[in-house]
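Colleague: this one's structure only:
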């Protein structure tokens, strides 16, 4: 994929300093570090290397990546590496995509309590699926799942939700056989929705009772227990949005499907249309439109665009990809191997050490001109310039 003509980094470099001055004291250290990392990504500020082809002599300069998980340019390679590692976990069964979404009233509380409520969202969603799947009235099996947190809507609004990929079945309680779900149907979403609602509200009430929640502005009165209970009361009677659908294709297609969610950031560079000191324009999807082209162009004030991007910066050390049930813990590989035996699938061949070894200083990507091996011929440190005269390489996001 070619490099987009406009990037988040360009907006941060041009307008970030003024935005930081205007919002001094209201921006977290984590958010400031994310801005700095994105601004420096794949520039001389982080150093890099010069690579040369052993066949045709082609050379190019490649600057180092910031590797920040919120950087649009760094998530493509990170997603590919993650998907390669997950390939050996795939089972020859149907997979399902389940999404758990929080109501807007809860989202407002989550805005100031990201670590606590995002963690509760993960736990409540996983416990919901595990509990319903274990019920003999539905599946009667122990299941596994991979959950991914997204905190945004297409317009960069705060919209926390969990994407969950679940194999269509599970192990029997005694582990002796595999119990498959009905083809095209995993678990009843209304049952999932109501248990999820109860578990989340119980967890939220416990956090409030323990004094773990902070609320500000027009919600500041919710520090009072009675006011908080009254605020939650209507949410116990409405349906919470949970939906499930089977991904298209077989197990191999699941990896491609999952890669759309695992390392996505709030907005990709390719959605950007234009930017100046006044506004940023980007493409978004209006899901209120039921049929036809949902894509529209949104224009936000530049300072508002930066603010919306930064509200999706996760707390330090918070894991946005988590595994539960059969796919969790140190016993995951052994459990998957056991399931494969029950399903009559051969274990994937293990690469030999020699085959997996990468020759030192040799890049994985071949020469763009002749396909020959590219070797690093020079390394330069942060702030230095390469001595070799070579054009910078176009790096895809």
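Modeller: Nice, thanks for sending it over. Note that the coordinates shown come from a computational prediction; the quantities given were computed from them, not determined experimentally.
Colleague: CA only for contacts and neighbour counts going forward, please
Modeller: Fine.
Colleague: who's in contact with the one helix or strand residue 378 maps to?
Modeller: Element membership for residue 378 (DSSP states H and E) is strand 374-380. Strand 374-380 has contacts (Cα atoms under 8 Å, 6 or more residues apart in numbering) with 47-54, 361-367, 386, 388.
Colleague: Recalculate using a threshold of 6 Å.
Modeller: Strand 374-380 is contacted by residues 47-53, 361-363, 366-367, 386 when judged by Cα atoms under 6 Å, 6 or more residues apart in numbering.
Colleague: In CSV, list these along with distance to residue 286, secondary structure and neighbour count.
Modeller: Formatted as CSV, these follow (distance: Cα to Cα, whole Å; DSSP: H, G, I helix; E, B strand; the rest coil; neighbours: other Cα atoms under 10 Å):
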residue, distance to residue 286, secondary structure, neighbour count
47, 41, coil, 21
48, 40, strand, 23
49, 43, strand, 20
50, 44, strand, 24
51, 44, strand, 26
52, 46, strand, 23
53, 46, strand, 22
361, 47, coil, 12
362, 45, strand, 16
363, 41, coil, 15
366, 40, coil, 14
367, 41, coil, 22
386, 46, coil, 17
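Colleague: Serialize the residues you listed to TSV and add fields for distance to residue 262.
Modeller: Formatted as TSV, the contacts of strand 374-380 follow (distance: Cα to Cα, whole Å):
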residue	distance to residue 262
47	28
48	27
49	29
50	31
51	30
52	33
53	33
361	29
362	28
363	25
366	27
367	29
386	35
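Colleague: Out of these, which is nearest to residue 308?
Modeller: Proximity of the contacts of strand 374-380 to residue 308 was ranked by Cα to Cα; the top entry is residue 47 with 29.8 Å.
Colleague: about what we covered before: going by distance to residue 147, which of the contacts of strand 374-380 wins?
Modeller: Using Cα to Cα, these come closest to residue 147 at residue 363, 32.0 Å.
Colleague: And the helices in the stretch 51-200 of the chain, which stretches?
Modeller: For the stretch 51-200 of the chain, the helices defined by DSSP state H, counting those that start in this stretch cover 75-86, 104-110, 114-134, 189-209.
Colleague: dropping in the other structure now:
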């Protein structure tokens, strides 16, 4: 794939240092690490190796990737590895796409409390689905769901929401049969919205009582208990958006969707249009208008572009992809085996490499020559330019 003419790294190279200096003291360590990783990704700073093709004598240098989960260049391979692990977990049933979104006032508070409130968003959305799914008035089943957290809108604004992939049915409460939902209809979104609107504020109130929330900027007026409770009560009176899309067209469509969503970052390099001395322009979609007229171009100053991008840096160690119910990590294999037994299907086979299947003893080359397609060999290793850190000083 050809390299895009403009990348996020180019913006950071040209203006990142000035942005760091002008915002010193207001940038987190996680944001600094993301900037450094993107700037140095696939460059001599991270080291690499020299490749040589014995067939056509072509030589090239391949630099190492930063492998940061916010880097636009490092997510394609990570998504492929994750998808390969998910292929055997799909069931031959309809899958539905559900979206849970926070209200704007709560989103503003969530920016200062990412770990607590993003985690609560995932848990409340999962609990909503599992509770309504288990209700005998609806399905009366144990559902399974995979959630992916996104914190951005198309224009890189702060817009926390979760995308969920849910099979259209689940194991009965006694575990003795598979119960499917009605064709083309999963669960009533109005019921989901009402329960989500109750569960999330309850969890937020609990976090407040445990002093887990921080208040800055426009959120300072609700720091005290009485204003906070009044504000929270107002959030219970507005509509909370829960959206359910029509079922996917088979398991392969589910995988295609997941490949686009699981490892997406705030903006892909392909969306960048132009950069000059003052501004950066990029493509975005305005979802408030008709589909054929959604494409727009937005222009921001360099400082605003970098600020918008770094809004979406997640806390260190935060898991943005989570599984609940039948697909939760603790009981996934047992539950899926039971579901396949009841559905009378076998475990889907994953296409294996000829090397792994034993059909050929010829190994698949790790590096392929771009000129002739032959296998390339590593002739030299280039060390990264970072020196190891010295051990901390021990003060007596």
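Modeller: Noted; the coordinates are in hand. Note that the structure is a prediction, hence the values are computed from the model and not measured.
Colleague: picking that back up, which part of the second structure lines up with the strand holding residue 378 of the first structure?
Modeller: With TM-score structural alignment applied, strand 374-380 of the first structure matches the range 376-382 in the second structure.
Colleague: From the chain's centroid, how far away is that stretch?
Modeller: Averaging C-alpha positions (Cα atoms, centre = their mean, to the nearest Å) puts stretch 376-382 of the second structure 34 Å from its chain's average.
Colleague: What of stretch 202-216 of the second structure?
Modeller: Relative to its chain's centre, stretch 202-216 of the second structure lies at 25 Å (Cα atoms, centre = their mean).
Colleague: Stretch 16-28 of the second structure now?
Modeller: That offset, for stretch 16-28 of the second structure, works out to 26 Å (Cα atoms, centre = their mean).
Colleague: Kindly report the same for stretch 278-298 of the second structure.
Modeller: Distance, stretch centre to chain centre, for stretch 278-298 of the second structure: 22 Å (Cα atoms, centre = their mean).
Colleague: in that stretch, what counts as buried?
Modeller: In terms of neighbour count (16 or more other Cα atoms under 10 Å), stretch 278-298 of the second structure has its buried residues at 280-285.
Colleague: Tell me roughly how far stretch 118-126 of the first structure lies from the second structure on average.
Modeller: Aligned to the second structure and superposed, stretch 118-126 of the first structure gives a mean residue distance of 0.3 Å (mean Cα distance after the TM-score superposition for the first structure).
Colleague: So what would you say the end-to-end distance of stretch 269-281 of the first structure is?
Modeller: This stretch, stretch 269-281 of the first structure, spans 12 Å end to end (Cα to Cα, to the nearest Å).
Colleague: Please tell me which residues of the second structure it aligns onto.
Modeller: Counting by TM-score structural alignment, stretch 269-281 of the first structure falls onto residues 269-281 of the second structure.
Colleague: so can I have JSON lines of the buried residues of stretch 278-298 of the second structure showing secondary structure and distance to residue 258 of the second structure?
Modeller: Shown next, in JSON lines, are these (DSSP: H, G, I helix; E, B strand; the rest coil; distance: Cα to Cα, whole Å):
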{"residue": "280", "secondary structure": "strand", "distance to residue 258 of the second structure": "29"}
{"residue": "281", "secondary structure": "strand", "distance to residue 258 of the second structure": "28"}
{"residue": "282", "secondary structure": "strand", "distance to residue 258 of the second structure": "24"}
{"residue": "283", "secondary structure": "strand", "distance to residue 258 of the second structure": "22"}
{"residue": "284", "secondary structure": "strand", "distance to residue 258 of the second structure": "21"}
{"residue": "285", "secondary structure": "strand", "distance to residue 258 of the second structure": "20"}
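Colleague: ok, residues contacting stretch 308-322 of the first structure?
Modeller: Stretch 308-322 of the first structure is contacted from outside by 146-149, 156, using Cα under 6 Å, 6+ apart.
Colleague: Then stretch 224-244 of the first structure?
Modeller: With Cα under 6 Å, 6+ apart as the contact definition, stretch 224-244 of the first structure has outside contacts at 97-101, 189, 193, 222.
Colleague: and that stretch, how far out from the chain's middle?
Modeller: Counting by Cα atoms, centre = their mean, stretch 224-244 of the first structure comes out at 27 Å from the chain centroid.
Colleague: repeat for stretch 16-34 of the first structure
Modeller: For stretch 16-34 of the first structure - counting by Cα atoms, centre = their mean - the centre lies 23 Å from the chain centre.
Colleague: So what would you say the end-to-end distance of that stretch is?
Modeller: OK, stretch 16-34 of the first structure end separation, Cα to Cα: 11 Å.
Colleague: got it, and stretch 370-378 of the first structure?
Modeller: Stretch 370-378 of the first structure stretches 21 Å from its first residue to its last (Cα to Cα).
Colleague: buried sites along it?
Modeller: 372-376.
Colleague: And for stretch 23-35 of the first structure?
Modeller: Neighbour counts over stretch 23-35 of the first structure (16+ other Cα under 10 Å) mark 31, 34-35 as buried.
Colleague: So which of those sit within helices?
Modeller: 31, 34-35 (DSSP state H).
Colleague: Identify, from these, the entry nearest to residue 183 of the first structure.
Modeller: For these, the closest approach to residue 183 of the first structure (Cα to Cα) belongs to residue 34, at 43.8 Å.
Colleague: if we can go back for a sec, could you list the residues in contact with the match of stretch 269-281 of the first structure?
Modeller: For stretch 269-281 of the second structure, contacts defined as Cα under 6 Å, 6+ apart pick out 7, 282-283, 298-302.
Colleague: got it, and stretch 358-366 of the first structure?
Modeller: Stretch 358-366 of the first structure is contacted from outside by 372-376, using Cα under 6 Å, 6+ apart.
Colleague: just stretch 252-266 of the first structure next, same as before
Modeller: The contact list for stretch 252-266 of the first structure (Cα under 6 Å, 6+ apart) reads 70, 75, 79, 148.
Colleague: How about the contacts made by the third one?
Modeller: Neighbour list for residue 79 of the first structure: residue 263 [criterion: Cα under 6 Å, 6+ apart].
Colleague: Please repeat the previous calculation with a cut-off of 8 Å.
Modeller: Residue 79 of the first structure is in contact with 259, 262-263, counting by Cα under 8 Å, 6+ apart.
Colleague: Likewise for the last one?
Modeller: Listed by Cα under 8 Å, 6+ apart, the contact partners of residue 148 of the first structure are 162-164, 261-262, 320-322.
Colleague: List just the nearest of those residues to residue 128 of the first structure.
Modeller: Nearest to residue 128 of the first structure, judged by Cα to Cα, of the contacts of residue 148 of the first structure is residue 164 at 11.7 Å.
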